[in-house]
Structures are given as structure tokens and as C-alpha cells.
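Visitor: Attaching a predicted model along with its sequence, questions to come.
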Amino acid sequence: VYNVLGKEVATLANGEFESGRHSVDFNASDLASGVYYYTISAGNFSSTKKMILMK
């Protein structure tokens, strides 16, 4: 997870997973409300999306 300045503020999962559906818990209590970006990568696939954190 990255802030709007591109600084990494959290790593939710890192490693290899078997194929299928997965979920992770995200404790954002230390982060301020605002816009953040997350990246999901698997093999040759990589996708970055925006999320809005509202407290």
C-alpha cells in the first residue's frame, strides 16, 4: 500500500500463494484518511488500484 507521494506505508502479503481466492486483513488504524494505492502482482500480471480510506 502506497500513499499519494509513492511512499510504501504497508505490506499486506508477500510470498507465494496457491491459485484460488485469498483475503488479507488490513489494519489501517495508523494511517490518516485519504487516497492510497495498492498493487497486486502474480506472475506476469500486475495491477495498481486506488482506494479511499475514510475514518
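Guide: Good, I have the coordinates. Since the structure is predicted, the reported quantities are computational estimates derived from the model, not experimental observations.

Visitor: going forward, measure contacts between C-alpha atoms and count neighbours the same way
Guide: Will do.

Visitor: Can you measure across stretch 28-39, start residue to end residue?
Guide: End-to-end distance for stretch 28-39, by CA to CA, to the nearest Å: 16 Å.

Visitor: Pull the distance from that stretch to the chain's centre.
Guide: 9 Å (CA atoms, centre = their mean, to the nearest Å).

Visitor: what comes up buried for that stretch?
Guide: 36-38 (16 or more other CA atoms under 10 Å).

Visitor: and the comparison structure, right after this:
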Amino acid sequence: DRNLLVGIKDEIRPEVPAAFALAQNYPNPFNPTTEIPYALPVNARVEIAVYNILGQKVRTLVNHAQSPGYYTAHWDGRNDAGQLVGSGIYIYRINAGEYRAMRKMILLK
């Protein structure tokens, strides 16, 4: 018998989220990459950006309209100019329609 079980989905969730959400990035602390999960219950113009502790924008990760669903933004520890940023605390923020949220993450080198 050449049947092979490739994977088991142990989490069942609706295709369309019930509410907006911005989850904690993982891994956290991270070096050099991290993932930022978020959910959209409706069509929305989405901006996800990373800021340093002084409130200066370091990188824009997402900046376009998206359909309802679950998404993951990826950050490679680089600024908008493509340069690696230093270790420290960074804030990531989502603006999606009327929804606003932010969380803290730590880059350790």
C-alpha cells in the first residue's frame, strides 16, 4: 500500500474571521525574520508598518486592499532601504479600515 499521510489539520477555523485581529509575532524575540499573523473580517485597505522605539517608521510590510481572510506578514529585519536594523524593541501597527492595533516585538542579534 503506497498511501501516505502527509499532514493533519488540527485547527478548524472559518474561512472568514468574525473580527479584525492582530496576533503576536512569532518567533519573538526573533533573528533575523519573524511572522505577523492578522485577520480581516471584511474587505479593507490594510497597512502594516514597523516602527522603532522612537516612533520612526522603519518598514512598510503591507500597503494595499485585501479581501476577508487570514494573513501573515513577514519581516526580514530590514528597513525600507534594504538595510538590516539593529537589535531592539520594535512596534508593529495595523490600520485596516477603522481597525487600529499595535504590538511590541524584539529583535535580538
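Guide: Looks like it came in fine. Predicted, not measured: the structure shown is a model, and the values here were computed from it.

Visitor: hang on, the earlier thing: from the buried residues of stretch 28-39 of the first structure, which single one is nearest Asp25 of the first structure?
Guide: Tyr38 (13.7 Å; CA to CA).

Visitor: Which residue in the second structure aligns with the closest one?
Guide: When the second structure is aligned by TM-score structural alignment, Tyr38 of the first structure is paired with Tyr92.

Visitor: Would you check that that match makes contact with Ala49?
Guide: Yes: using CA atoms under 8 Å, Tyr92 of the second structure is in contact with Ala49, at 5.6 Å.

Visitor: Residues contacting stretch 7-20 of the first structure, please?
Guide: 1-3, 24-26 (CA atoms under 8 Å, 6 or more residues apart in numbering).

Visitor: returning to what we had before: tell me which of the buried residues of stretch 28-39 of the first structure fall in strands.
Guide: The strands, defined by DSSP state E, take in 36-38 from these.

Visitor: and those residues as TSV, adding distance to Asn44 of the first structure?
Guide: Output for those, formatted as TSV (distance: CA to CA, whole Å):
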residue	distance to Asn44 of the first structure
Tyr36	23
Tyr37	20
Tyr38	17
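
Visitor: hmm, back to that, okay if I get the contacts of stretch 7-20 of the first structure as a markdown table plus distance to Phe17 of the first structure, neighbour count and secondary structure?
Guide: Shown next, in a markdown table, are the contacts of stretch 7-20 of the first structure (distance: CA to CA, whole Å; neighbours: other CA atoms under 10 Å; DSSP: H, G, I helix; E, B strand; the rest coil):
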| residue | distance to Phe17 of the first structure | neighbour count | secondary structure |
| --- | --- | --- | --- |
| Val1 | 19 | 19 | coil |
| Tyr2 | 22 | 16 | strand |
| Asn3 | 26 | 17 | strand |
| Val24 | 12 | 7 | coil |
| Asp25 | 16 | 7 | coil |
| Phe26 | 18 | 11 | coil |
